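Student: next one to model:
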Amino acid sequence: MMSEPTASRDFDELVSWAESHGGYCCPALAFSKSEKSGSTAYAKGAIPDANTRLLSCPVSLIIDYDKAATQIWGDRQSCPFAGSPQIAIRLFLCMQRILGRQSPWSAYISLLPTQFDTPLYYDHEEMEMLRGTNIFGEVELRRQAWMEEWKRGVMYLPSQFDKSLVSWDMYMWACTVLSSRSFPSRIVFNTGSDDDEDSYPVLIPLVDSLNHKPLEPINWTVTPDEFSISSGKDIGAGDEIFNNYGPKGNEELLMGYGFCLENNPLDVVTLKVRHPLMSMEKVELLSLKGNAESTFHLSESEPLPSDLVQFFRVIAANEQETLQMLSASAGATATATLRCELDGLGKLYNAVELKLRAISVREDETANASARQRNSMIYVSQQAKILSRALLAIVRAMYSELGIQQEAAEDCPGGSSTQDLAYIRSRFYQHLPEYGFNLELVLNPGGRFSEFASVIKQGFDVTSASDVRAADIEDQVLVLFVCHLLISGATAGGDYANWLRSMQQRYNTDEVLDEEFVEDFESMYDAYIPVLAELHSDMFGSAQWSARLLAWAGKVVDHEGVVVQNCEDDRPEYWIIAV
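Tutor: The predicted structure follows:
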């Protein structure tokens, strides 16, 4: 964590200072220099008894809001930062550093690093390695937030302090010290709960000297007089002695502490999704509380969280599907439709893929890389790994929606996630014609709808689906096709009879097809139907053709489709799910 090696004699001074105030350091524990982390605590001899007290700090030395407020402003009531106690503590650190050996905390302050490897200290080239990640955007936001705090903090310092000594660089140093070494006050003082909004970061000299190891069994003990730490396991001679900072992924470790862990079992990708405009029913389903975005955490063990799937399921739901979900949440039996599931998963796939494409995993050799470069490569590569697993999980979920999950599990070749992803996506795409239709299927010259396709190609002077898309008339052709299915009955729409019946019940009502909406399709009727009727009177000359019929089909096309990637050329295609 620290970038400046510290000699063991300096730690002897720290230990003596702490013990002189009632602190404790286990006699079997020692500190040594470490190029990687600044300092390393290790066991000089075996510590065979679990729960042996390793380190403790008296409450009188813990740097908290009370001490910061009292030292600078005289008492808590005079401090202007009761609502932002971390600002007071950062200013306190600056003041103690300025005091130097005159500071009562000098034995501790003198050991604190003055250079760090957190991204706020990266140069331009180092930052480019993080482009596209959450950290890349967060760095400048945090810098601006800290700078605003610094300006406010210096402005409110009492007049007896030389404000010019508290530079921006010094304040950023204090901010980084606090982010990289602090403990939550709710734990230190045994107050509040895990989500206590009043908790703030505090510093615990001596105890904060241990490096982090995830899942390490460590016990923190709080008494009215001290905060102590003990190991939850036996420690062998020569073993490094670790603390456990809690369940932290590499994003939090790099941003707050300046290091990453390879194969971090607690690593996560934070996916922030901005809320689109949505109905009040959807807001109710998602239990949104006025926030502009929702945050989800993806991990290797859970690359596809259920709440993330539900979010996109609700976002993708049409009005009818939304009402069905509300009925289900109220106790009625209802499940999301196949169309809704596929659409939601498709939208989720696009969001995750967009995030994956934004980051760049470097294949550089790490042998000559700096600590910052190594940490960045670890962070980015594991972010990409989790996102790739999420994409694979999404495609498997889409595959499962078609009822062919077992086939995929048996036939999917081994190998990398990328190979698995390409294979399953291609198999999924091959099964889609069993569940609906798209422009290629409708216009296939050798397909079951070849007669309809021939008339459309002649009437619109096109030869392929790509021509139709280029002319921006895909929706119109699909609307005409849905009408054709209904009018032709058993001749062309027999396989879709049940689906057409449900579509009639759902969209062919005066409430759905109001007069103004139907009027929008009158120009389409006038432009297309007479011309097509001249080409094929049996197909388009029926009296059933009307602006209202086109409007109904427009509702169907608009609400019953999904966008699916064509795996051959990775092009998005619109499919109507007709089951």
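Student: from here on, just use CA atoms for contacts and neighbour counts.
Tutor: Noted.
Student: what about the strands in the stretch 101-250 of the chain?
Tutor: Assigned by DSSP state E, counting those that start in this stretch, the stretch 101-250 of the chain shows strands spanning 183-184, 201-202, 211-212, 218-222, 226-231, 242-243.
Student: oh sorry, the question was meant for the stretch 451-579 of the chain
Tutor: Remark: strands assigned in the stretch 451-579 of the chain by DSSP E, counting those that start in this stretch are 561-566, 571-577.
Student: tabulate those (CSV), appending distance to S454 and mean neighbour count.
Tutor: Putting those into CSV (distance: least, Cα to Cα, whole Å; neighbours: other Cα atoms under 10 Å) gives the following:
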stretch, distance to S454, mean neighbour count
strand 561-566, 24, 19
strand 571-577, 20, 18
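Student: which helices and strands does the longest helix seen in the chain pack with?
Tutor: Longest helix of the chain, by residue count under DSSP state H: helix 371-401. On a contact count with 3 or more Cα pairs under 8 Å, 6 or more residues apart in numbering; DSSP states H and E, helix 371-401 meets helix 250-257, strand 268-274, strand 293-299, helix 338-358, helix 405-411, helix 417-431.
Student: list the buried residues for the third one?
Tutor: Judged by neighbour count using 16 or more other Cα atoms under 10 Å, the buried positions of strand 293-299 are 296-299.
Student: cool, the second one as well?
Tutor: Buried residues in strand 268-274, counted by 16+ other Cα under 10 Å: 268-271.
Student: who does that strand touch, helix- and strand-wise?
Tutor: On a contact count with 3+ Cα pairs under 8 Å, 6+ apart, strand 268-274 meets helix 250-257, strand 293-299, helix 371-401.
Student: try the third one
Tutor: With contacts defined as 3+ Cα pairs under 8 Å, 6+ apart, the packing partners of strand 293-299 are strand 268-274, helix 371-401.
Student: to check against the first, give me the structure of this:
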Amino acid sequence: MDAAATLESWFRKQPGAYLHPDVRISYSPEAGGHWRANAAVEPGTRLVVVPHSLAFSHLNALVDDAYPVFKQQRVALGVEITGFFYLMLQYLHHESSFWKHYLEALPKPEDQHTTPLWFDNADDESWLADTDAAYTAQKRREAYLGQYDTGVTVLRKAGIDTSSLTWDLFRWAVTMYTSRSFSSRSIAPQDSKYWAAYKSGTGDSRQAVLLDLSHASADDRNFSVLFPVIDSANHTVDSKVDWTFDPGRFSLATVDSIQASVEVNNNYGPKGNDELLLGYGFCIPNNPNDTVMLTLKPPSEELQTHLRSSHAGYFDASKQWDGEKATFKLRRLPSQFERAEDVFNELPVPLLELLTLIIRSERGLPFQTVPDTLGYLLQPDSPSRQYLPFIARMIVTSLAPKLQRLQAQTLRLTARPQNVKQAQAKIYRDGQIEIITTTMHALRGFLRSLRPAHKASRDANGQAGGKLLLLDDVVSQNGPMERATHSSDISRHTDPVSSGGNILTLDEILFVSGLPRSVLQEFLAGIEANANTSNVTELRHAGWEEDVWVLFLSYMWLSSSGNPATSLAWMEALAAEYSPATTIEDASPQANNAEDQDSSDLMSVVRQAVGSRGGDGNNVWEDERWSEGFIAGFGGKVLQHHGFAMMVTNEDGEEEQRLVVYLHGA
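Tutor: Coordinates of the predicted model:
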């Protein structure tokens, strides 16, 4: 009789144990130990019941009279070390162990184990390099080495021969627990402070010993438990089963019907491939529960001051920022979205909330938390939708280096895995790359959805053979605005950005700005008076693009402020956030840093523009509200916080990197 059959025979004889008569414990090299149905099983059928008297955990070590060291050194060893070393000793002396048949049916220490704890050579480790699991695996190995040294030292001092307690045997014990155990809530007392631990009594009986763990820490009450036979079933995400934790027993029932001769599987719950690989040694291709970790850099000290009281979970015991606690799981995304913005529904809400707070802090806005982050960001009429493009960019920017490292390391790997460990690591690695790639693609797709329609963009970019700032060419495309010849006779016009928001190049904002012909003509003339050209390509190559953006934004506000007829929704939104009127009032006449020096240079542009027009007092360049502080505090800040580089399609249909600005309607 093989070990699986012997285990089944032993189990069926145990008091309180039950295994459905049509379910057998089998073994094959491909599936290992597993369950198989001899006949069809109806839905809702109970398959197995394991009494707590058969369970294996560190509690058994605490009441085993053969090893008093575990009780005596309970504090020094701790829960995990006690459980590992007790399993090692039971395995070494399995002939006399109550769990003899269970231990003999377990995978052997000398078998090939595939968790990263067994990745002993550089070739195996290279398949895991730069993944989330690589860091965790290294930290766990270091922790386990420390636990192994502690256990050997304590047991040796207690007079126990530790020569057979090898590192490989310890790794085996760890692997048995990580790959087969259940949470201690499966045996937790429901109406008592006493936990039942079992030891061998007279004959083959089991004797219960009650342990008072009411004064133990929460960590000491959260430990791993092995359940013979119930741990023999393999895991699949599609298997539908019910676990029941009754007093004194752990039961499993099938939800679906089971056909004859098929494997009967358990379901450990929604586990990603990182957890499966680290704990069980296998991965599932295209695992729907797979995730990638995203760790954010520490926010500003000012923001941390607010977060310490409202989001204490991001800080350690000494109230210092803890990067591991500011780590978020990005899950595998659907293959497509009905709307580009739906990607945000798939991202962790705490991540969206924290990024929103970071954006607001960087812009100098008041600290503000909201009860419904998704509603706050995604409601069609919410002004906070303006943060979505910048949240998207922050996530993409954070993920890009990680993807580059993974792809670079992948190129250095051998063409094909050489063993099972490498094959499982490849599944995990491919999943990491896919999740990051699809997430970045979806977020970039959202950003692209905010670009103006392709034809309008091409018309703007290609107008007059690429000469964007030729006055007649730009203003002639503004349709109804041609009727306006002076600021005093402007009629209210359509706001091209008010539909929600657009990401625009300088060319495009001039083309769809909503400014009347005369006002736009005055602005462009002032730029040409300084740059000696109206060709946007020449301006860009000469380094004028950022300056023109800053001046145009400032010019737009001065032109529209106090004049409801020229009010623009996107300009109103910017003014509400950056308070240009207050900036004018607080403006300092002197430049005293690099930012102020830039605005001082731009004031020179303003003066040159005024001089070139002769000064009739009726154009915006002559507005007395122009100042270095106003330029820096409004136009400069808008460009700083709303501007970024993005690949856009030029007039030749080719992709090129351009400076763009996101403008959101109120």
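Student: where does the TM-score land?
Tutor: Superposed pair, TM-score by TM-score structural alignment, normalised by the length of structure 1: 0.76. Supporting alignment: 535 aligned residues with a Cα RMSD of 4.5 Å.
Student: want to throw the strands of the stretch 101-250 of structure 1 into CSV with distance to R374 of structure 1?
Tutor: Below are these laid out as CSV (distance: least, Cα to Cα, whole Å):
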stretch, distance to R374 of structure 1
strand 183-184, 27
strand 201-202, 28
strand 211-212, 18
strand 218-222, 28
strand 226-231, 30
strand 242-243, 22
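Student: redo these as CSV? Include distance to G489 of structure 1 and mean neighbour count.
Tutor: Shown next, in CSV, are the strands of the stretch 101-250 of structure 1 (distance: least, Cα to Cα, whole Å; neighbours: other Cα under 10 Å):
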stretch, distance to G489 of structure 1, mean neighbour count
strand 183-184, 69, 17
strand 201-202, 71, 21
strand 211-212, 70, 20
strand 218-222, 72, 17
strand 226-231, 76, 21
strand 242-243, 72, 22
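Student: E35 of structure 1 is nearest to which of those strands?
Tutor: Taking Cα to Cα as the criterion, strand 211-212 is the member of those that comes nearest to E35 of structure 1, at 12.9 Å.
Student: in structure 2, what residues pair with that closest one?
Tutor: Under TM-score structural alignment, the match for strand 211-212 of structure 1 in structure 2 covers residues 234-235.
Student: quick one: residues in contact with the matching stretch.
Tutor: For stretch 234-235 of structure 2, contacts defined as Cα atoms under 8 Å, 6 or more residues apart in numbering pick out 31, 33-35, 264-268.
Student: in helices only, show me those residues.
Tutor: Applying DSSP H to those, no entry is found in helices.
Student: please indicate which of those are buried?
Tutor: Neighbour-count burial (16+ other Cα under 10 Å) applied to the contacts of stretch 234-235 of structure 2 gives 33-35, 264-268.
Student: re the thing from before, what residues sit buried inside the longest helix of structure 1?
Tutor: Result for helix 371-401 of structure 1 [16+ other Cα under 10 Å]: buried residues 371-399, 401.
Student: and what of stretch 511-531 of structure 1?
Tutor: So for stretch 511-531 of structure 1, counting by 16+ other Cα under 10 Å, buried means 513, 517-518, 521, 525, 529, 531.
Student: dump the helices and strands packed on strand 268-274 of structure 1 to TSV, plus distance to D198 of structure 1.
Tutor: Below are those laid out as TSV (distance: least, Cα to Cα, whole Å):
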stretch	distance to D198 of structure 1
helix 250-257	20
strand 293-299	22
helix 371-401	31
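Student: quick one, which of those is nearest to P184 of structure 1?
Tutor: Set against P184 of structure 1 and scored by Cα to Cα, those come closest in helix 250-257, at 13.9 Å.
Student: so what secondary structure elements neighbour the closest one?
Tutor: The contact analysis (3+ Cα pairs under 8 Å, 6+ apart) places helix 250-257 of structure 1 against helix 168-181, strand 268-274, helix 371-401.
Student: 7 Å instead, please
Tutor: Judged by 3 or more Cα pairs under 7 Å, 6 or more residues apart in numbering; DSSP states H and E, helix 250-257 of structure 1 is in contact with helix 168-181.
Student: can you pull the contacts of G323 of structure 2?
Tutor: Going by Cα atoms under 7 Å, 6 or more residues apart in numbering, G323 of structure 2 touches 295-296.
Student: gap between it and Y314 of structure 2?
Tutor: With distances taken as Cα to Cα, to the nearest Å, G323 of structure 2 is found 8 Å from Y314 of structure 2.
Student: cool, and K426 of structure 2?
Tutor: In this view, K426 of structure 2 and Y314 of structure 2 are 32 Å apart by Cα to Cα.
Student: before we move on, what about S97 of structure 2?
Tutor: Distance of S97 of structure 2 to Y314 of structure 2, given as Cα to Cα: 46 Å.
Student: so those two - more neighbours on which side?
Tutor: Set S97 of structure 2 next to Y314 and count neighbours by other Cα atoms under 10 Å: Y314 wins out with 19 against 15.
Student: hmm, F328 and that one touching each other?
Tutor: No - the criterion here is Cα atoms under 7 Å, and Y314 of structure 2 misses it with F328 at 11.4 Å.
Student: re earlier: save the helices and strands packed on helix 371-401 of structure 1 as TSV, and put in distance to D75 of structure 1 too.
Tutor: Shown next, in TSV, are those (distance: least, Cα to Cα, whole Å):
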stretch	distance to D75 of structure 1
helix 250-257	30
strand 268-274	40
strand 293-299	39
helix 338-358	48
helix 405-411	66
helix 417-431	59
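Student: which of those sits most buried?
Tutor: helix 250-257 (a mean of 22; mean count of other Cα atoms under 10 Å).
Student: in structure 2, point out the residues matching that helix.
Tutor: Going by TM-score structural alignment: helix 250-257 of structure 1 matches residues 273-280.
Student: list the contacts of the matching stretch.
Tutor: Stretch 273-280 of structure 2 is contacted by residues 115-116, 133, 137, 178-179, 282-284, 287, 290, 428 when judged by Cα under 7 Å, 6+ apart.
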